[in-house]
Each structure stands twice: as structure tokens, then as C-alpha cells.
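# what follows is a predicted structure for the sequence shown.
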Amino acid sequence: MTRSESSTYHSQGWERAKRLLEALIFSSSKPVSEEEIKRVSGLMGVAIEKAVDEINLELSDHPFEIVKTDEGWEMRLKKDYMKLFYRFIEPELNKAELKTLAVIAAKGETSVSEVLRIRGGSASNHIRKLIRMGFIKKERRGRRTVLSITEKFNKYFSLEKNPDKL
């Protein structure tokens, strides 16, 4: 292989790794870890940062960018666009569901009947949805059904490093 062919190959390999990185981050609904990036694209460490810088330069005229957060790498709207479009983004949970979740999280562990007493009968639907989404779990303990938060709850609300923040 000539020097020119080798340079072209490495350039194509770099571009392919960048595109894989971009596609992975774009398609993920949650931040992507460096381990996942390495597994998919082969990039790691400063190579990830260099690739992200190049991708963001290519995206400079676009409304989104790739950023690093405590949880990993993610693609999101730039701040100027977020201000314009935040009202169109549907939250995963409505206010009533969040209040029900807050009751369960604040108590750490509580019975279904206690949540229904505090939040009312409509909380039954909230509880089903929260279980389906993986934010809470339900356990039978004798005649009682107990609700508690899950690891997914901690990760989603960025509490996995310090659950005592709740």
C-alpha cells in the first residue's frame, strides 16, 4: 500500500468512525457512554472529543449539537432553538403523574393505599404508568402492596451518584 493509499484508508476509517459516533448519539434516547461509543465506533478518550468537535463544526449551521453531560454524550437542540421550541416538547409525565411519583419517592417505600389516600383514585392510573415506565416497582408483602422507586428512577432524575439528594 502506498503512502497516499494508506492516508486515504485512514481518512476513510476516521470518517466512518465519526459517522458511526454521530448515528449512535443521534439515535439514542439517552446519553451514550464512552464504552458504548468504543464498542460501536472504535473511538475512545480524546478521539471521541476530537470527533465530536469535528461533527459539531459540520453542524454549526444546524439547530442541534453534541454535548457531553455527566451521564454521557447526547445530541440536543442548541440553547437558542430550545427557547423557541420548548413549549412543543411533550413531557413524558404530566404534572399529576409527577406528583404521584414525588409522593412515592419522598416516602421511599409506601403502600398503594397510602398513595391513593394522598393522591386520590386517579393515582391508580399513574401507578400503572409509572410501573410500565420502570420508575417504580410493586411488591406484595402479606396483605399489603408496597411501592418503591427503581434504579431507572435514580438514573432518569440524575440521582444515581447520590440518591440522598432526594
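That came in fine, so what should we check first?

# contacts, neighbours, all on C-alpha from now
OK.

# can you give me the helices in this structure?
Listed in chain order, the helices of the chain (DSSP state H) span 3-27, 34-41, 46-58, 79-85, 95-107, 112-119, 123-133, 151-156.

# so which elements touch the second one?
Looking back up the chat, that one is helix 34-41. Counting contacts by 3 or more Cα pairs under 8 Å, 6 or more residues apart in numbering; DSSP states H and E, helix 34-41 packs against helix 3-27.

# tell me the buried residues in the helix it packs on?
Under the neighbour-count criterion of 16 or more other Cα atoms under 10 Å, helix 3-27 has 14, 17-18, 20-22, 24-26 buried.

# how far does that helix sit from its chain's centre?
26 Å (Cα atoms, centre = their mean, to the nearest Å).

# want to try CSV for the buried residues of helix 3-27, with distance to Gly108 as columns?
Listed next are those as CSV, based on distance: Cα to Cα, whole Å:
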residue, distance to Gly108
Trp14, 48
Ala17, 44
Lys18, 43
Leu20, 41
Leu21, 38
Glu22, 39
Leu24, 35
Ile25, 33
Phe26, 35
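
# quick one: contacts of stretch 101-110?
For stretch 101-110, contacts defined as Cα atoms under 8 Å, 6 or more residues apart in numbering pick out 115, 130, 146-149, 166.

# and the buried residues of helix 3-27, which is closest to Ser33?
Lowest distance from Ser33 to those (Cα to Cα) belongs to Ile25, with 9.6 Å.

# tally up the residues packed near the closest residue to the closest one other than its chain neighbours, please.
Closest residue to Ile25 apart from its sequence neighbours, by Cα to Cα, 6 or more residues apart in numbering: Glu74 at 5.6 Å. Using other Cα atoms under 10 Å, Glu74 has 21 other residues around it.

# next: the one 5 residues further on.
Number of residues near Lys79 (other Cα under 10 Å) recorded here: 12.

# ok, Arg144 to Phe85 distance?
Distance of Arg144 to Phe85, computed by Cα to Cα, to the nearest Å: 44 Å.

# use this one as the comparison:
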Amino acid sequence: MSKRGRGSRDERERKAIKLIEAALYVSGRPLDLKTLGSVSGLRSKRTLTKLIKQLKENYANRESAIEIVELEDGRYVMQLKTEYTAKVRKLAVRPLLTTGPLKTLSYIAFRQPVSQSQVVAVRGTHAYAHIKELERMGLIQRKKEGRESIITTTEFFSDYFGLSRHLPKLKEQLKKILFGKEDSKLTP
């Protein structure tokens, strides 16, 4: 290959990396290879994966507070590293949830599948309003089992917070975020 051809390819790859980075930044949610390929103009999954890996390494090498994570389903998300979240949370334009609904959501995420009556018993009667709000936002879902409603988080919940969709893995991630270790015991 001529220098000119290689230089042209290198330039296209640099531009593609910038477009991938921009897409991950702007979306604020996990993106699949098809979407990233469409944005970057790349058709080859191999090339796309190689460039995403380079971008991930760039962030890791400069010890950035931001990381690019590959989720177990093959999607990628740009997110703030967990160790910085608590320190800058107050600077967010508008929090997704106020403290009460967030605590209710945390309890549901840890205990799922969990009955609505158990959530209300632990969180109080105000949890009914929290559950309605969380369901309206698409973060949880309720299913009737006899006379009881069973609550679980949704795929949107996992995507929004950059967590696994696989329940055991999700619970481990939550423990690591809250307790800083993977073998912590959950307490009510």
C-alpha cells in the first residue's frame, strides 16, 4: 500500500474514532455496533471494534474520570467512573430522581424481584407514589401474581445507569458501587 493510501486510511480512522466518541458522549446511553458503525461510516465490525478498543485505551491511558465500558450484550457506553460520581453529583443539571424515589428504586434494584407490599413495608406508604413515578419513567415494571404485584427493574434502568441486564451481575455491580467491594452482604 502506498503512503498516500495508508495516510488516507489513518485519517479516516482518526475521524471515525472522533465520531464514535461524540456519539457515545451525546447519547448518554449504551450504543450497539450497528449504531456506532452508522455514525462513523464504518461497515466492518472488526475495524469498528478495533477503533472502539483504541478509544477505550486512550481514556484509560490518560487516567480520565470518564471511561468507555463494553456491556455484556456487546453495546458500549461512555460514563463517569464510579469513584467520581458522588463528588460531582450535585453539579448535574437536574437529577433524574429526588432522594425518596431514588431510595425506593435502590431497594427494588437490590431486592428484585420484590413484592410491592414488601417495598411499602420497608419504605413506607409514600412508596406507592414512588413506584408509580418509577414505573411512569420506565425504570421499573410491575407484574400481577395473584393478588400481589411483583416489581423488577427494566432494561431501560440497566441501560440508563450503565448496569448489566443480567440480574446476578447487576446486583454485584450495585454492591461494588455502594460498598466498594464485590463480596458485601446486602442488608435491608
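That came in fine, so what should we check first? Keep in mind that this is a model prediction, so the values were computed, not measured.

# about what we covered before: ok, of the buried residues of helix 3-27 of the first structure, which one's closest to Gly42 of the first structure?
Comparing these against Gly42 of the first structure with Cα to Cα picks out Ala17 as the nearest, at 6.8 Å.

# against Val32 of the first structure, how distant is the closest one?
15 Å.

# do you know how far the spatially most central residue of the first structure is from Ser158 of the first structure?
The centroid of the first structure falls nearest to Lys30 when counting by Cα atoms, centre = their mean (2.9 Å). Separation of Lys30 of the first structure from Ser158 of the first structure (Cα to Cα) stands at 12 Å.

# and if you look at Ser111 of the first structure?
Taken as Cα to Cα, the span from Ser111 of the first structure to Ser158 of the first structure is 25 Å.

# looking at the two, which is more packed in?
Between Ser111 of the first structure and Ser158, Ser111 has the larger neighbour count (other Cα under 10 Å), namely 19 against 14.

# I'd guessed that one sits against Arg144; true?
Yes: at 6.7 Å, Ser111 of the first structure and Arg144 qualify as touching, with contact defined as Cα atoms under 8 Å.

# list the residues that contact both of these two?
Joint contacts of Ser111 of the first structure and Arg144 (Cα under 8 Å, 6+ apart) do not exist.

# which of the residues in stretch 59-68 of the second structure are buried?
Going by neighbour count (16+ other Cα under 10 Å), the buried part of stretch 59-68 of the second structure is 66-68.

# show me the contacts for the nearest residue to Tyr81 of the first structure once chain neighbours are set aside.
Once flanking residues are discounted, Tyr81 of the first structure sits nearest to Pro63: 6.3 Å by Cα to Cα, 6+ apart. Counting by Cα under 8 Å, 6+ apart, Pro63 of the first structure touches 77-78, 81.

# just the buried ones from those?
Buried, going by 16+ other Cα under 10 Å: Leu77, out of those.

# and which of the contacts of Pro63 of the first structure is nearest to Phe135 of the first structure?
Using Cα to Cα, Leu77 is the member of the contacts of Pro63 of the first structure that lies nearest Phe135 of the first structure, at 25.7 Å.

# how much space between the residue lying closest to that closest one once chain neighbours are set aside and Glu58 of the first structure?
Setting aside the residues directly before and after it, Leu77 of the first structure is nearest to Phe64 in space (Cα to Cα, 6+ apart), at 4.2 Å. Phe64 of the first structure is 11 Å from Glu58 of the first structure, where distance means Cα to Cα.

# cool, Ile131 of the first structure as well?
The gap separating Ile131 of the first structure from Glu58 of the first structure is 41 Å, by Cα to Cα.

# also Met82 of the first structure?
Shown here: Met82 of the first structure relative to Glu58 of the first structure, a distance of 20 Å by Cα to Cα.

# these two: which is more packed in?
Taking neighbours as other Cα under 10 Å, Met82 of the first structure and Glu58 compare with Met82 leading, 15 against 11.

# separation between Ile25 of the first structure and Thr110 of the first structure?
Per Cα to Cα, Ile25 of the first structure is found 37 Å from Thr110 of the first structure.

# check Ile89 of the first structure too.
Using Cα to Cα, Ile89 of the first structure is found at 32 Å from Thr110 of the first structure.

# also Lys99 of the first structure?
According to Cα to Cα, Lys99 of the first structure stands 14 Å off from Thr110 of the first structure.

# more crowded one of the two?
The residue with more neighbours, out of Lys99 of the first structure and Thr110, is Thr110; 19 against 15, by other Cα under 10 Å.

# map the more buried one across to the second structure for me.
The equivalent of Thr110 of the first structure in the second structure is Ser115 (alignment by TM-score structural alignment).

# likewise Ala96 of the first structure?
Counting by TM-score structural alignment, Ala96 of the first structure corresponds to Gly100 in the second structure.

# what number of residues lie near Met1 of the second structure?
By other Cα under 10 Å, 6 other residues sit near Met1 of the second structure.
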